[in-house]
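> 3D, please:
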Amino acid sequence: MILIILSLGLIGFIVGYLAFKKGWQRHLVGDLGLVLLISAAVLMIGNDNNHWGMHQTTTTKTTQLTSAVANPYVKLLLFEPVKKSNTEKVYVYRTTDSKKRQNTAVSLTTHNQATTANVTTAKLTTKTTRWTYDNQFWRWLYADTGTHTTLVKRENTFILPKTWATLSISQAKWLETQAKAENAKAKTALKAAVTAKVTAVKTADPTLSATQLATLTKAVTQAAQKDAKKQAPALIAKLIKQAQARSIH
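A predicted model of the protein is given here:
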């Protein structure tokens, strides 16, 4: 509507002072058009620069999170440094209702932080502050002039259980490589340990049948796998500390 008022004021001003050479009609139409033109311009500038007719409103949304990387021993929240910064980060996360990874925005209006707390589930709390109109009159007045809910700021807070870890993409890649290497070493060591134990039993009792040896091998293997599974969380925790000690770039 403000654009219509601006147009009417401009037309009135031009017509008033060009179509009417003199007399009260010239002043009535021309001066009224000038008043409308100036008023509309002032209102538009005031709204654009000082948000006249608007106020800030804040909405809060909470989303449940799951690990950005599938791992049975640890859950991760990832981030990527912005350029070479050590403080500005883009967080990479995954919600419980989506299989796709998502990331926070890179902008001057977005602030991200991650913190741990005594909670059992990870969540993302997003507070979004926007300029909105005071009432329908102001919305009607500034209709068709562009965006009506200008973003002021967005605050993303990741609240994580203490069992979670936060790593950069680079650190996570290093962790994945090291975990695969340790897994390969563990499989080789497990196979050697099983073979040695079965061989020792077979040497001590050569009368064991093939069936008995197969049963023994299975039992020894299961026991070794169970023991390795117990040691896995401690190994992953050690690797995570090593990963966090590395550069985030």
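
> CA atoms for contacts and neighbours, from now on please.
OK.

> If you count neighbours, what's buried in the helix or strand hosting Asn183?
Element membership for Asn183 (DSSP states H and E) is helix 169-204. Using 16 or more other C-alpha atoms under 10 Å as the burial criterion, the residues of helix 169-204 that qualify are 169-172, 174-175, 179, 182, 190, 194, 198, 202.

> Who are the packing partners of that helix?
strand 75-81, helix 210-245 (3 or more C-alpha pairs under 8 Å, 6 or more residues apart in numbering; DSSP states H and E).

> between it and strand 75-81, how many degrees?
Counting by axes from the mean of the first three to the mean of the last three C-alpha atoms, to 10 degrees, helix 169-204 lies at 140 degrees to strand 75-81.

> who's in contact with the residue nearest in space to the middle of the chain?
When C-alpha atoms, centre = their mean is applied to the chain, the residue found nearest the centroid is Thr104 (3.3 Å). Contacts here follow C-alpha atoms under 8 Å, 6 or more residues apart in numbering; on that basis Thr104 touches 90-92, 112, 156.

> Ala219 now?
Listed by C-alpha under 8 Å, 6+ apart, the contact set of Ala219 is empty.

> helix/strand/coil for the closest residue to Leu151 other than its chain neighbours?
Nearest in space to Leu151, with sequence neighbours left out and distances taken as C-alpha to C-alpha, 6 or more residues apart in numbering, is Arg130 at 4.5 Å. Taken by DSSP: H, G, I helix; E, B strand; the rest coil, the conformation at Arg130 corresponds to strand.

> Arg130 and Lys218, how far apart?
Arg130 is 64 Å from Lys218, where distance means C-alpha to C-alpha, to the nearest Å.

> next one: Leu3
Distance, Leu3 to Lys218, by C-alpha to C-alpha: 83 Å.

> For those two, indicate the residue with more neighbours.
The neighbour count for Leu3 versus Lys218, taken as other C-alpha atoms under 10 Å, is higher for Leu3 (17 against 14).

> and the helix or strand encompassing that one, which residues are buried?
According to DSSP H and E, Leu3 maps onto helix 2-19. Using 16+ other C-alpha under 10 Å as the test for burial, helix 2-19 gives 2-3, 5-14, 16-17.

> could these go into TSV alongside distance to Ala245?
Below are the buried residues of helix 2-19 laid out as TSV (distance: C-alpha to C-alpha, whole Å):
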residue	distance to Ala245
Ile2	58
Leu3	59
Ile5	63
Leu6	62
Ser7	64
Leu8	67
Gly9	67
Leu10	67
Ile11	69
Gly12	72
Phe13	71
Ile14	72
Gly16	76
Tyr17	76
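
> next up, for comparison:
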Amino acid sequence: MIIVLLLLFVVLTFVSWIYIKPVTLRVIAGTISLVLLMLSVWAMTVNFTDHFGMKKVTTTKTTQIYTAGDTSSPANMLLAQEIGTKSNNYVMVYRDKASDKKPAVHNKPDTKHIVEAVKKTATYQTTKGSQATAKTTTTRWRFKNDFYKMMFGVSDQQNQLIKQHTLVRVPSKTWVVMTPSQAKSLGAKQKQMPMQAQQAQQMQMKQAVQAKMMAYMQAHPTATSAQQKAQANAYAAEIATSALKQQDSK
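Model prediction:
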């Protein structure tokens, strides 16, 4: 609409100063049309430079995430690779759904749209909670109302990204955070372990879970079968995660 008004005021300014004969009427009409033309140019300029008629709108979305590792393992894994040095901005790998066959890569810079890519950042934290989540906060430009949208909609600035940040939170007891190279090295170590050593490790973990469950049942004698199963899974995840961290530190 602003383009149409701009062209209209150009024509009116030209007609007013050239074709209107009475001097007084010419000056009045010419001045008004010229002022309107200048205002139109100003409005269009500040819309492009300072987003005139627009506001920042921030939305937040939090979703549960799932391990990037083997889904049969009680321990959960988040793969995180820092972009650059000391940027606190990471490319991360995890599953968006428990049913996903393969984990997905998140926050990988899109080299084809580098201007938008630099506006997206991601980092992670370990917490004392029991659920792993990804919280994405997105800020975009939106027109203040339908009038401004009608006037400047041609600029294609509606929903233009300002910034986006994803914060991944993973429980420290049941999740391990590694770089892809660390995960690859750990996988190689596990494959090199003798079968007897692997079986012995699994037996130790099983016995540790049983010992913890005995203590749990003594403290919670009325726990349902579902509660018992959930607690046993939690203990298994804690013990498996602790074992992974110890292997990674060796």
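
> Fetch the TM-score of the aligned pair.
Here the TM-score for the pair of chains, by TM-score structural alignment, normalised by the length of structure 1, is 0.70; 204 aligned residues with a C-alpha RMSD of 2.7 Å.

> Now do the contacts for Lys127 of structure 1.
58-61, 154-156.

> Same check on Lys163 of structure 2?
119-120, 138-140.

> And Glu82 of structure 2? What does it align with in structure 1?
Aligned counterpart of Glu82 of structure 2 in structure 1: Pro81 (TM-score structural alignment).

> and the gap between that match and Lys153 of structure 1?
Distance, Pro81 of structure 1 to Lys153 of structure 1, using C-alpha to C-alpha: 20 Å.

> And Leu213 of structure 1, by the same measure?
For Leu213 of structure 1 relative to Lys153 of structure 1 (C-alpha to C-alpha), the value is 69 Å.

> And for Pro161 of structure 1?
Taking C-alpha to C-alpha, one finds Pro161 of structure 1 at 26 Å from Lys153 of structure 1.

> neighbours of Pro108 of structure 1, just the number please.
If you look again at residue 108 of structure 1, you'll see it is Leu, not Pro. For Leu108 of structure 1, the count of nearby residues is 9 (other C-alpha under 10 Å).

> and it, what pairs with it in structure 2?
Taking TM-score structural alignment, the alignment pairs Leu108 of structure 1 with Val118 from structure 2.

> That match reaches Pro109, doesn't it?
Yes: if you go by C-alpha atoms under 8 Å, Val118 of structure 2 and Pro109 touch, sitting 7.5 Å apart.

> Any idea how many residues pack against Lys135 of structure 2?
Counted with other C-alpha under 10 Å, residues neighbouring Lys135 of structure 2 total 17.

> do Asp96 of structure 2 as well
Counted with other C-alpha under 10 Å, residues neighbouring Asp96 of structure 2 total 20.

> I'd like to check which residues are in contact with Lys135 of structure 2.
Counting by C-alpha under 8 Å, 6+ apart, the residues that Lys135 of structure 2 touches are 60-63, 166-168.

> Could you confirm it falls within a strand?
Yes: checked against three-state DSSP, Lys135 of structure 2 lies within a strand.

> which position in structure 1 aligns with it?
Under the alignment by TM-score structural alignment, Lys135 of structure 2 pairs with Thr125 in structure 1.

> quick one on the thing from earlier: the contacts of Lys163 of structure 2: which two are farthest apart?
Using C-alpha to C-alpha, the contacts of Lys163 of structure 2 reach their maximum pairwise distance at Lys120 and Arg140, which is 12.0 Å.

> In structure 1, what range does stretch 177-186 of structure 2 match?
Counting by TM-score structural alignment, stretch 177-186 of structure 2 pairs with residues 166-175 of structure 1.

> With structure 2 overlaid, how far apart is the matching stretch on average?
After superposition onto structure 2, stretch 166-175 of structure 1 sits on average 1.6 Å from its aligned residues (mean C-alpha distance after the TM-score superposition for structure 1).

> Helix or strand: which one has Arg26 of structure 2?
helix 23-50.

> Give me the helices and strands touching the lengthiest strand in structure 1, please.
What stands out as the longest strand in structure 1, according to DSSP state E, is strand 54-66. Contact partners of strand 54-66 of structure 1 among helices and strands, from 3+ C-alpha pairs under 8 Å, 6+ apart: strand 89-95, strand 123-133.

> The first one vs structure 2 - mean distance after superposition?
So the one you mean is strand 89-95 of structure 1. Average distance, strand 89-95 of structure 1 versus aligned residues of structure 2 after superposition (mean C-alpha distance after the TM-score superposition for structure 1): 1.7 Å.

> Contacts for that strand next, please.
Applying C-alpha under 8 Å, 6+ apart, the contact partners of strand 89-95 of structure 1 are 63-68, 77-82, 100-106, 112.

> what angle sits between that strand and strand 75-81?
For strand 89-95 of structure 1 against strand 75-81, the angle by the same axes, to 10 degrees is 150 degrees.

> how far off strand 54-66 does strand 89-95 of structure 1 point, in degrees?
60 degrees.

> Distance of the residue nearest to Leu186 of structure 2 when sequence neighbours are not counted relative to Ala188 of structure 2?
For Leu186 of structure 2, ignoring the flanking residues on the chain, the nearest one in space by C-alpha to C-alpha, 6+ apart is Asp248 at 6.2 Å. Distance from Asp248 of structure 2 to Ala188 of structure 2, counting by C-alpha to C-alpha: 11 Å.

> neighbours around Thr211 of structure 1, how many?
Close neighbours of Thr211 of structure 1, defined as other C-alpha under 10 Å, add up to 9.

> now Gln218 of structure 2
The number of residues packed near Gln218 of structure 2 is 10, by other C-alpha under 10 Å.

> now Pro74 of structure 2
Around Pro74 of structure 2 there are 20 residues (other C-alpha under 10 Å).

> Make sure I have this right: it is in a helix.
No: assessed with three-state DSSP, Pro74 of structure 2 is coil; it does not lie in a helix.
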